[in-house]
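# Below are the sequence and a predicted model; questions follow.
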Amino acid sequence: MNNNDRTNEIASKHLGKKSSGSELYDPSLLVAVPRILNREQYSISNEKIPFAGYDVWHAYEFSCLTENGVPVTRVLKLKYNCNNEFLIESKSLKLYLNSFNMSKFGRNVDEALNICKKIIQKDLSEKLVTDVEVNFLNKKIKQISIFADFIDLMDYVDEDSILIESFKESPEYLKCIQTNEQKEHFLMFDSLRSNCRVTHQPDFGKAFIYYKSNKLIDEQSLVMYLTSFRSEYHFHEECCEMIFKRIADILDNDDELLVCALYTRRGGIDICPARWRVNTNYEQILSLLEMDTYASYGVSF
């Protein structure tokens, strides 16, 4: 059994199956998937990861009850470092969070949220064998638009000359040239599409790429490369790391590079993986990582 098959086997505990889960708290629903199974295919070692970064999640439909049966509903934000061994499988997280729906916690709303926050933090940290940060957001939370200075990659496309024929990840599309001047580049691609490993349902998102280099990546070639993900079957986090690795391979080792993917919510959850070289100085990404802030691209929750 190869690594892809092993990953799919682990992920298929809930994916692709009719499952209502439980409406009473059940941490056994959580499924952790080893990151290394995909990383090995792209020469990424857990012992020497070529990037820093986080996986940021927003669950928009968290709900529970107080001891008196009063409903409590919030947006849940969670974050954990990409240098840990595991990622959480998204349907398992959805079923796990749904298991709070009819469970009762605390004498009032604040007490219920505090109890649930501690439970979720403990369960996820134990499952992923890493520190997981958790917070509940409400409409009064600080909301920030990020990546506003990024340029749409499609502005660089010549529709008369471009021809994209491969829709499996094709790094050979990527082209760059050496220049005499180091420049910063802020690029956005709003047509990122890949597919769920198990159900093959499409996942859509926006990719944001910042790099600072003497090299210039041909923007049309980057559009072709990102478009080649349309028939790939991977987790969101894996796609982000694949894109990072391929771009890093054509840049110089000391060039700054950041890749962030903001995926459209599915099943009430969105996943926002971000990866960057440790020498990268792009402070806007910090807003995405702040646990008391909701940050996204030009939209609010």
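Received the coordinates, thanks.

# Only C-alpha atoms from now on, for both contacts and neighbour counts.
Will do.

# Show the residue spans covered by the strands in the stretch 1-150 of the chain.
32-34, 52-65, 71-81, 86-88, 132-137, 142-145 (DSSP state E, counting those that start in this stretch).

# out of the ones you listed, nearest to residue 281?
For residue 281, the closest of those is strand 52-65, at 12.2 Å, according to C-alpha to C-alpha.

# helices or strands up against that closest one?
Contact here means 3 or more C-alpha pairs under 8 Å, 6 or more residues apart in numbering; DSSP states H and E; on that basis strand 52-65 packs against strand 71-81, helix 90-98, strand 269-276, helix 285-289.

# is it possible to export the ones you listed to TSV including mean neighbour count?
Putting these into TSV (neighbours: other C-alpha atoms under 10 Å) gives the following:
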stretch	mean neighbour count
strand 71-81	19
helix 90-98	22
strand 269-276	24
helix 285-289	18
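
# another one to put next to it:
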Amino acid sequence: MSTDTPRLHGAESSPLGRPAAYRDTYAPDLLFPIERQLKRDELGLKADDLPFIGEDLWNAYELSWLDLRGKPVVALAQFRVPANSPRLIESKSLKLYLNAYNQQRCADVGTVQAMIACDLVAAAGAAVAVRITPLTQRPQRSSSYPQGFCLDQLELDIDTYEPAPDLLHAHGSEVSETLYSHLLKSNCLVTGQPDWGMLVVRYTGPAMDRAGLLRYLVSFRTHNEFHEQCVERVFCDILARCRPRELAVWARYTRRGGLDINPFRTSHAGLQADEGMEVRQ
């Protein structure tokens, strides 16, 4: 039996994996922030010298409250949490927090938006952009595929299912390209439940070995880590092993509990993620 002390990840006392009583009126204390630096230490990252900028884009599909006459309002919401915020927000706690609006009476959409923004800023420790769109405004969402090469069509043998950065290689002349895969699967850091997503790599630098990149992405298949942490690990491993001049990595994770999380990390502000949902979202 191993006597190693388990690494702290910040979610040990979160609501994940625990029975939770649902509250139906405003309850900002339900939000559970997690220090990003705990996992960034594993990657050798310093808070004041991150190799990337970016954000975590959250889409919320189950938001409702009561107007002042008691009539329900239903809406979509979007939250943008900057990657340089000191804390991320644990997803189940955000789900519970949003559900706590179900019987809360609010004057208008602006009031709800301001309340949520205030609470997310306090939890994340940085400015968080919040946009709420009631369904009466008929919001539209569309899925799309990245403009690039899908690695999933490669025929190859794979036998590694824990992150293996030594699978990454780059060589030859500089290219600019976008590579992506729908085969990303990792597991929740606390519960071990599967997380499914698409991961996109956009870079300028020596040509990456495509088979090696696909094997590397599949190697996360039994790995336990939060969405944001997986994307940062991929970014840092590619940066270290392949030395691109410019690099952007983002993921589109499928929803759980009425939320999907879409982390985006880039070395340059001009290198942006494509708009649009992944088809499974």
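Yep, that arrived. Owing to the predicted nature of the structure, the values given are computational and were not obtained by experimental measurement.

# about what we covered before: so which of the helices and strands packed on strand 52-65 of structure 1 is nearest residue 150 of structure 1?
helix 285-289 (12.7 Å).

# Tell me which other helices or strands the closest one touches.
Using 3+ C-alpha pairs under 8 Å, 6+ apart: helix 285-289 of structure 1 touches strand 52-65, strand 293-296.

# and residue 273 of structure 1, which of those strands is closest to it?
Closest of these to residue 273 of structure 1 is strand 52-65, at 4.4 Å (criterion: C-alpha to C-alpha).

# quick one: buried residues of the closest one?
Buried residues in strand 52-65 of structure 1, defined by neighbour count with 16 or more other C-alpha atoms under 10 Å: 52-65.

# Residue 97 of structure 1: which of those is nearest?
Among these, residue 62 lies closest to residue 97 of structure 1 (C-alpha to C-alpha), at 6.4 Å.

# show me the contacts for the closest one.
Each residue near residue 62 of structure 1 by C-alpha atoms under 8 Å, 6 or more residues apart in numbering is listed here: 73, 74, 75, 76, 97, 98, 100, 101.

# try it again with 10 Å
Applying C-alpha atoms under 10 Å, 6 or more residues apart in numbering, we find residue 62 of structure 1 in contact with 72-76, 94, 97-101, 136, 268-269.

# try residue 74 of structure 1
By C-alpha under 10 Å, 6+ apart, the neighbours of residue 74 of structure 1 are 59, 60, 61, 62, 63, 64, 113, 135, 136, 137, 138, 139.

# From residue 196 of structure 1, how far off is it?
26 Å (C-alpha to C-alpha, to the nearest Å).

# same question, residue 146 of structure 1
Distance from residue 146 of structure 1 to residue 196 of structure 1, by C-alpha to C-alpha: 26 Å.

# again, but for residue 214 of structure 1
36 Å.

# just residue 245 of structure 1 next, same as before
Relative to residue 196 of structure 1, and taking C-alpha to C-alpha, residue 245 of structure 1 is found at 21 Å.

# Compare those two and say which is more crowded by neighbours.
residue 245 (20 against 17; other C-alpha atoms under 10 Å).

# so which helix or strand takes in that one?
Take DSSP states H and E as the rule and residue 245 of structure 1 turns out to sit in helix 236-250.

# compared with structure 2, how much does the helix or strand following that helix deviate?
The helix or strand immediately downstream of helix 236-250 of structure 1 is strand 256-263, counting by DSSP H and E. Superposed on structure 2, strand 256-263 of structure 1 shows a mean distance to its aligned partners of 0.5 Å (mean C-alpha distance after the TM-score superposition for structure 1).

# Check which helices and strands strand 256-263 of structure 1 sits against.
Taking 3 or more C-alpha pairs under 10 Å, 6 or more residues apart in numbering; DSSP states H and E as contact, the helices and strands that strand 256-263 of structure 1 lies on are strand 52-65, strand 176-195, strand 202-217, helix 236-250, strand 269-276.

# Of all the ones you listed, which one is nearest residue 34 of structure 1?
That would be, of these and by C-alpha to C-alpha, helix 236-250, which comes in at 11.1 Å.

# Now do that closest one against strand 176-195, angle only.
Interaxial angle of helix 236-250 of structure 1 relative to strand 176-195 (axes from the mean of the first three to the mean of the last three C-alpha atoms, to 10 degrees): 170 degrees.

# what's helix 236-250 of structure 1 aligned against in structure 2?
Per TM-score structural alignment, the counterpart of helix 236-250 of structure 1 in structure 2 is residues 227-241.

# And the matching stretch, how far out from the chain middle?
Distance, stretch centre to chain centre, for stretch 227-241 of structure 2: 12 Å (C-alpha atoms, centre = their mean, to the nearest Å).

# how big is the offset of it relative to structure 1?
Averaged out, stretch 227-241 of structure 2 is 0.5 Å away (mean C-alpha distance after the TM-score superposition for structure 1).

# Identify each buried residue in that stretch, please.
Along stretch 227-241 of structure 2, these residues count as buried under the neighbour rule (16+ other C-alpha under 10 Å): 227-239.

# Stretch 29-42 of structure 1 too?
Buried-residue list, stretch 29-42 of structure 1, by 16+ other C-alpha under 10 Å: 29, 30, 31, 32, 33, 34, 35, 36, 37, 38, 39.

# Residue 129 of structure 1: which of the residues you listed is nearest?
Distances from residue 129 of structure 1 to the buried residues of stretch 29-42 of structure 1, taken as C-alpha to C-alpha, are shortest for residue 32 (9.6 Å).
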